[in-house]
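>>> below are the sequence and a predicted model; questions follow.
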Amino acid sequence: MLLRSKTYLLSLLLLSTQINAAPTEQRLWTASNGKTVNASITAIEGDKVVMKKDDGKTVKVPITIFIQEDQDFIHKHFEAEIAEASKPSGSDSQPATDLPHPQGEVVGPIEASNGAHYLLYLPKSLKQGRKAPLMFYTHSGGGNKNLLNTISEGAETCGWILAISVESKNKNDFQDNLKKCQSCLEHIYETLPVEKERTYFMGNSGGGAMAFANSAENKCTGAMPNVGYIPDGHDPKGKDYFIIGGGKDYNRYTSAHANKKLGKKAIHRMHPGGHGVSPKWLMIDGMIWLQTRYLAREQKDHMDEAADFEVSMLNWINELKAKEPYRAYATAKLLLSEYEPTSKNKAAIESISDELGKEKTNVLYYEALQDINDLSEDVLSGFGSGSKMKHSDPKVIKAVDKLLKKYTGVPIIEDTLKAIADKTV
């Protein structure tokens, strides 16, 4: 029983500073030293209880002064309220129905105009009567179902519709690719519940360049280019950019150059790999970053969506923290630093952040994300915007060695830094 009591008190401390419920009955409470007091208990504050005595006076005393029987009574009385307070609080919006395509699977190719086609993923998390953001994907080798399936978890978590151009690919004329993408977008806007202004573009390599170009040519909210470059004649400013790059990628300097050019609305997230499709987990992190950034600005006009996003994020973080606590911590910190959760959900997010923040590795992982972005802006961006094969530089190695003194042993981060110091491939 004593172990249960200590565990329960810890959960109270992690959950909130104060738990209120209907007061207990006025009754006689017995301390472990045999003394008694006639009172009701009105609340738990941390590791103390608030007692209202029969003379009307209110006092706070440690819960552990009571005999175990009385401690168990207090726990049982407040337990229902504590459990309710820990539940994420979302909207009452109902799941979407009567959509023109099945949900939870990739469908298509769907024909647009001008010989353009796209594949589509409608998440099960769509809500009835609510328009959703769109993530439009372009790949250097053309679109396929596997690419959409890779990021479907992010679509479900954020409530985004996904589409990928079938025809847009490197071997085609760049302007023709843009026209094919535009035809797909127009068809999607006409047939699906998309909030047009909240279109995002993503892509890999040449598809990443297309993501930059599409974001410059269309009214949109942002993009997630992977190992891409900003094409000449396109100026994608004023939007959110989650730029992904491999540490060994021969385009790492190109991505860093774009990151610096786009300024505070961009971030450069890197992984240990080379040139190619980004790791699934990093693309999902990018979708969450973009969603958080938008809702932080527009929460007042999207209250129901924001509440549902918070619930989705709490569920996602709680699943993630057992296997990748460093990512779970970084996501909780993102929500708390760049976004203002509703009061009830904020307490739960703060609880997770406090819990995971006790592990130094998690804190270092979060801090390293900013340090690597700074490395991108301050050092990597100085090598221009062109691709560089088999390239390394003493200045880069020196900057990485300095960071490795702090981040050796941190998951993903150590390997990423070593890749950045290595020759590009």
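That came in fine, so what should we check first?

>>> alpha carbons only for contacts and neighbour counts from here, please
Fine.

>>> ok, residues contacting stretch 214-225?
178, 196-205, 207-209, 211-212, 234-237, 239-244, 283, 286-287, 290, 294 (Cα atoms under 8 Å, 6 or more residues apart in numbering).

>>> buried ones in that stretch, by neighbour count?
Asn214, Ser215, Ala216, Asn218, Cys220, Thr221, Gly222, Ala223, Met224, Pro225 (16 or more other Cα atoms under 10 Å).

>>> count of residues packed around Gly247?
For Gly247, the number of neighbouring residues by other Cα atoms under 10 Å comes to 27.

>>> which of the contacts of stretch 214-225 are buried?
178, 196, 198-205, 207-209, 211-212, 236-237, 239-244, 283, 286-287, 290, 294.

>>> just the ones of these in strands?
If you go by DSSP state E, the buried ones among the contacts of stretch 214-225 have 196, 198-204, 240-244 in strands.

>>> now, among those residues, which is nearest to Ser168?
Gly203 (10.3 Å; Cα to Cα).

>>> what helix or strand is the nearest residue to the closest one once chain neighbours are set aside on?
Distance criterion Cα to Cα, 6 or more residues apart in numbering; nearest residue to Gly203, sequence neighbours excluded, is Thr138 at 4.6 Å. Element membership for Thr138 (DSSP states H and E) is strand 132-139.

>>> got another, please set it beside the one above:
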Amino acid sequence: MQFSHKEKHHPMKCLILLMIVSLPTLKSQPTEVRQWHASSGHETQARALSATATAVKLELPSGKTFELPLEKLIAADREFILKRFNVVLPKVGDPQRSTDALIQAEGQTWPPGKISGPVESAPGSHYYIYLPKSLRAGRKAPLLHFNGSGGGNPEQMQRYLAGCESFGWILVASVESKNNTTFVVNSRHAANNIAMLRATPLVDARRIYFTGQSGGGAMSWWNALELDGAGTLPSIGYIPFEIKVTKGHHFILHGATDYNRYLGGRAAAQFGKDAFYRMHPGGHNYPKEEYIIREGIGWLTGKYLAANSGNSSLAGERLDYEAAMIDWIRQLSEKDPGLAYHLGEFMVSTYRVSGKNATLLDGIVSKLRQSPGNVVYEEGVQAIHEFGVKEFGSFQYVGSMNGKNHEAHAKTALRLAEKYKGDPFVEETLREMALPAQK
């Protein structure tokens, strides 16, 4: 009997097919040693180990390795590398990002993109945790520890999620932290949480930040000193007089009539360029403008990266940070162009973006600068910061000031409100800063 080609099964052919399927793909594998041609005319013998959208890692026959910018190779060699390593180039107009892989949910104790917990860090100490989906595999992330005046919970964490997701921060909230517990006890719970998380491969032990509202804001300062924090993001809190924090970056939030606003000004004055005093309409409450917290996390990230601009190990994070800020600025350019310009000026003047992303951002910021309203917002926000530092930070007193005001300060605030009345947020904030403080 004859078998058709379709019906006949040859054992050797099946074995060969199985071997072929089992072989690793050539893509992403190092090349053999070959000749590479530079656009300058130079040639070299080497094998390519890996590649990104901008550079290739080569290994000489001697074993020495080095990175070569793709732009230095002839077009044919560039195309070969991009195809061999399956590198996808960014679209024209897109910011440059790192090629570091995102963290995978498989194998993680806590699933990225969800709040998990409560987790016990020590007997009697617990926390909730959020891992952002933007975490990069193999890259340690900053950690933001929340202390609440009434205890930490998933609801309290919600307002921080956008910022943590944008900039790749891990967020945790202490369950036991409360106003009716002493600073020492609250800090002990925080220490237990931090100790457990510092021991994981996820957290950058040098970049622990503290946040919280009211009494939790005060705990931010306490923890920053006791637990060697990299900075704070306190909201309507106060800096305890016995706490002498001397380092770090601090983004300080206060309602314009908050009775703790004077202590916020004192803290901002103490840290100079390493602090920003972001006041907003309202009293002893979180800002209704929730983007301000996202801005704070972005500001802290930018300040750290700028202060460590010579650290080449942060190159990938810098690209991802710049891309996240550019994406956000573009999103805001239509619906909130004043805020977009404010963020853009921070990136250009304080963070000092460089490279391809600088060219892209300069074009966006230049266009936003052409609108007088955007300039009013940016200059007004800076004026609010300077007023808070100079006027509120200069009060000589002990504790918070409820119902207190100073006539000269009120006149200055009202004069500034008239100057910047072209922007509703700035004008409202300054007019409320002229009012007596209240709970």
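Received the coordinates, thanks. What you see is a predicted model; the values in this text were computed from it and never measured.

>>> quick one on the thing from earlier: and the aligned residue in structure 2 for the residue nearest to Gly203 of structure 1, how far from Gln96 of structure 2?
Aligned counterpart of Thr138 of structure 1 in structure 2: Asn147 (TM-score structural alignment). For Asn147 of structure 2, the distance to Gln96 of structure 2 equals 36 Å [Cα to Cα, to the nearest Å].

>>> for these two, indicate the residue with more neighbours.
Neighbour count, other Cα under 10 Å: between Asn147 of structure 2 and Gln96, Asn147 has more, with 35 against 22.

>>> contact partners for the more buried one?
Per Cα under 8 Å, 6+ apart, neighbours of Asn147 of structure 2: Ala173, Ser174, Ser177, Lys178, Phe210, Thr211, Gly212, Gln213, Gly216, Gly217, Met219, Ser220.

>>> what is the nearest of those residues to Thr65 of structure 2?
Phe210 (40.9 Å).

>>> which position in structure 1 pairs with that closest one?
Under TM-score structural alignment, Phe210 of structure 2 pairs with Phe201 in structure 1.

>>> repeat that for Leu227 of structure 2.
Match for Leu227 of structure 2 (TM-score structural alignment): Asn218.

>>> same deal with Asp100 of structure 2?
Checking TM-score structural alignment: Asp100 of structure 2 goes with Ser93.

>>> can you tell me the closest non-neighbouring residue to that match?
Lys127 (6.2 Å).

>>> got the contact list for the one you found?
Neighbours of Lys127 of structure 1 in contact, by Cα under 8 Å, 6+ apart: Ser93, Gln94, Pro95, Ala96.

>>> before we move on, back to that, what about the residue nearest to Gly203 of structure 1, distance to Asp304 of structure 1?
Taking Cα to Cα, one finds Thr138 of structure 1 at 31 Å from Asp304 of structure 1.

>>> and if you look at Pro231 of structure 1?
For Pro231 of structure 1, the distance to Asp304 of structure 1 equals 38 Å [Cα to Cα].

>>> in what helix or strand does Val311 of structure 1 lie?
helix 303-320.

>>> read off where that helix ends up in structure 2.
Going by TM-score structural alignment, helix 303-320 of structure 1 sits over residues 315-332 in structure 2.

>>> average offset between that stretch and structure 1?
Here the mean offset of stretch 315-332 of structure 2 against structure 1 after fitting is 1.0 Å, by mean Cα distance after the TM-score superposition for structure 1.

>>> ok now that stretch, how far from the chain's centre?
The chain centre lies 9 Å from the centre of stretch 315-332 of structure 2; the measure is Cα atoms, centre = their mean, to the nearest Å.

>>> and the contacts of that stretch?
95-100, 166-167, 298, 301-302, 305, 339-341, 343-344, 353, 357, 361, 364.
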